[in-house]
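Asker: Below: sequence and its predicted model.
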Amino acid sequence: MKLLALDTSTEACTVAVSIEDRTLERFELGTRHAERILIMVSELLAEAGVGLAQLDAFAFGRGPGSFTGLRIGAGVVQGLAFGIDRPVVPISSLAALAQGQKADRVLAAFDARMQQVYWGAYERSPQGLMALRGEERVIAPAHVPLPEGEGWQGAGTGWDQYHDTLTARLAGRLAGWTPGAFPHAADLARLAVPALAAGRAVRADEAVPVYIRDEVAAKQRPRDRTE
């Protein structure tokens, strides 16, 4: 199995190639995702000694995260996958962040601006894969849902921005938080390989971002009086 994974949902621009039991990765922080992502893909494939047409599948961080970043990632993976007719595995960017932490219980949070965070609680399965508990959401830090049990580890830009509020909210349940944590494409690939085997891939044109904020707005929007 040869799979290329990428994530541009945050300030991190990251690409990985998974070849059987070997994974190579590129990771950069900055604001040049649109300029850098295809260069990073080309460099990584060259390092791995793999041609684009030799890939079996793609995976991408489908969000939540930066609207611009998500559009870049989705557009790139659509173009690459469509060109060689390969399936795409959408993976939560919060799940990829959680997968990369050492803890088995992770409260993943991205700064969503507007005094909110993108939030998800994850626990590691016996197979070593992070599984979502509840649902991902966009919410004010002071109102994040309280997870069951103790020993949870915080990670992500939401914690960097709102750690005081989140720590106070989760008192008694929190073991600590990891500053400066971002999703890595290598962890995204780790989640994507079993997801592909389980049949959770989509066609290239179906590889679209999940913004969450738009979904919340749609649920809260008043119904048209003509309905």
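Answerer: Noted; the coordinates are in hand. Numbers count the residues shown, from 1 in each chain.

Asker: use CA for all of it now, contacts and neighbours both
Answerer: Noted.

Asker: Nearest residue to residue 29 in space, please, no chain neighbours.
Answerer: Nearest non-adjacent residue to residue 29, counting by Cα to Cα, 6 or more residues apart in numbering: residue 12, 4.5 Å away.

Asker: In this structure the one you found contacts residue 185, no?
Answerer: No - look at residue 12 against residue 185 with Cα atoms under 8 Å: they stay out of range, at 9.8 Å.

Asker: quick one, which of the two is more surrounded?
Answerer: residue 185 (33 against 21; other Cα atoms under 10 Å).

Asker: Take this one as well and set it beside the first:
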Amino acid sequence: MSSYLLALDASSSACSAALIRAEGEHRECLARFEHTPRAHTQRLMPMVDEVLTEAGITPQALDGVAYGQGPGSFTGLRIAAGAAQGLAFGLDCPLVGVSTLEALALQAHRRYHFRHIVTALDARMGEVYTAVWHCQDDVAKRLDSEVVVAPQHVTLPAFEPDWVGVGSGFTLWEQFDDLLKASMTQHLDDLEPRAEEMAWIGLRALQNGGGKAPIEVQPVYLRNDVAWKKPA
């Protein structure tokens, strides 16, 4: 018997949806991904309809829903959270919140076979959302906390070689610490979180009992309060 999990994301300038089907050990994923700045509300649900139609199922066939819970764009996170919570609540199925940084690390691992990864997303205001990962066998293991810091304050564990940086935060490359830059073999600033990896992560979480009631899953902003500097 097949089980289905839908994932959606609007945490960056891109918008994406993915549907994963599991039957025994077999996995199949259908996905949509578009760069749609300021058009997430127009494209997200049509993408959901597209992958469901391609799979030949109705929403009632879903066993769970996952979404990119952050960190990322405040507006995008709220859009995805509202859509995911609405779907899960209406279908009476569990919801899984997936870290956008974990999904980004898994994408880099699956696409390029990187193992020691620093993810960084541009958080604006001269800061990045960042975390450090060790990836193996399609699993991204976080080595430290997800934080929002200035690029020059991003640090690496000393015991891993050959670090690779991925994510929009590395457009601020010149602002990172020289020691960190010397520890990296390369950095890719054009990768963005995708619902495809969130579907794989979400399915694993669901199968391990990680699904929650929709009301219990909330966006992760990291920066909950924006401090405005008053003129002296």
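Answerer: Great, that's in hand. The shown structure was predicted, so the numbers you read here are calculated from the model rather than taken from an experiment.

Asker: on that earlier part again, which residue lines up with the residue nearest to residue 29 of structure 1 in structure 2?
Answerer: The alignment partner of residue 12 of structure 1 in structure 2, by TM-score structural alignment, is residue 14.

Asker: Find the centremost residue of structure 1, please.
Answerer: residue 93 (0.8 Å; Cα atoms, centre = their mean).

Asker: Tell me the residue in structure 2 aligned with it.
Answerer: Counting by TM-score structural alignment, the partner of residue 93 of structure 1 is residue 100.

Asker: Isn't that match up against residue 76?
Answerer: No - counting by Cα under 8 Å, residue 100 of structure 2 does not reach residue 76; the two are 11.8 Å apart.

Asker: so what sits against both of those two?
Answerer: Counting by Cα atoms under 8 Å, 6 or more residues apart in numbering, the residues touching both residue 100 of structure 2 and residue 76 are residue 11.

Asker: Helix, strand, or coil at the closest residue to residue 215 of structure 2 other than its chain neighbours?
Answerer: Spatially, and ignoring its direct neighbours in sequence, residue 215 of structure 2 is nearest to residue 85 (7.2 Å; Cα to Cα, 6+ apart). Look at residue 85 of structure 2: counting by DSSP: H, G, I helix; E, B strand; the rest coil, its state is helix.

Asker: quick one: what's aligned to residue 85 of structure 2 in structure 1?
Answerer: Per TM-score structural alignment, residue 85 of structure 2 is aligned with residue 78.

Asker: Run a quick neighbour tally on that match.
Answerer: Residues near residue 78 of structure 1, counting by other Cα under 10 Å: 23.

Asker: need the longest strand for structure 1.
Answerer: Longest strand in structure 1 by number of residues (criterion: DSSP state E): strand 130-139.

Asker: Only the buried residues of that strand, if you could.
Answerer: Buried residues in strand 130-139 of structure 1, defined by neighbour count with 16 or more other Cα atoms under 10 Å: 130-132, 136-139.

Asker: Cheers, nothing more for now.
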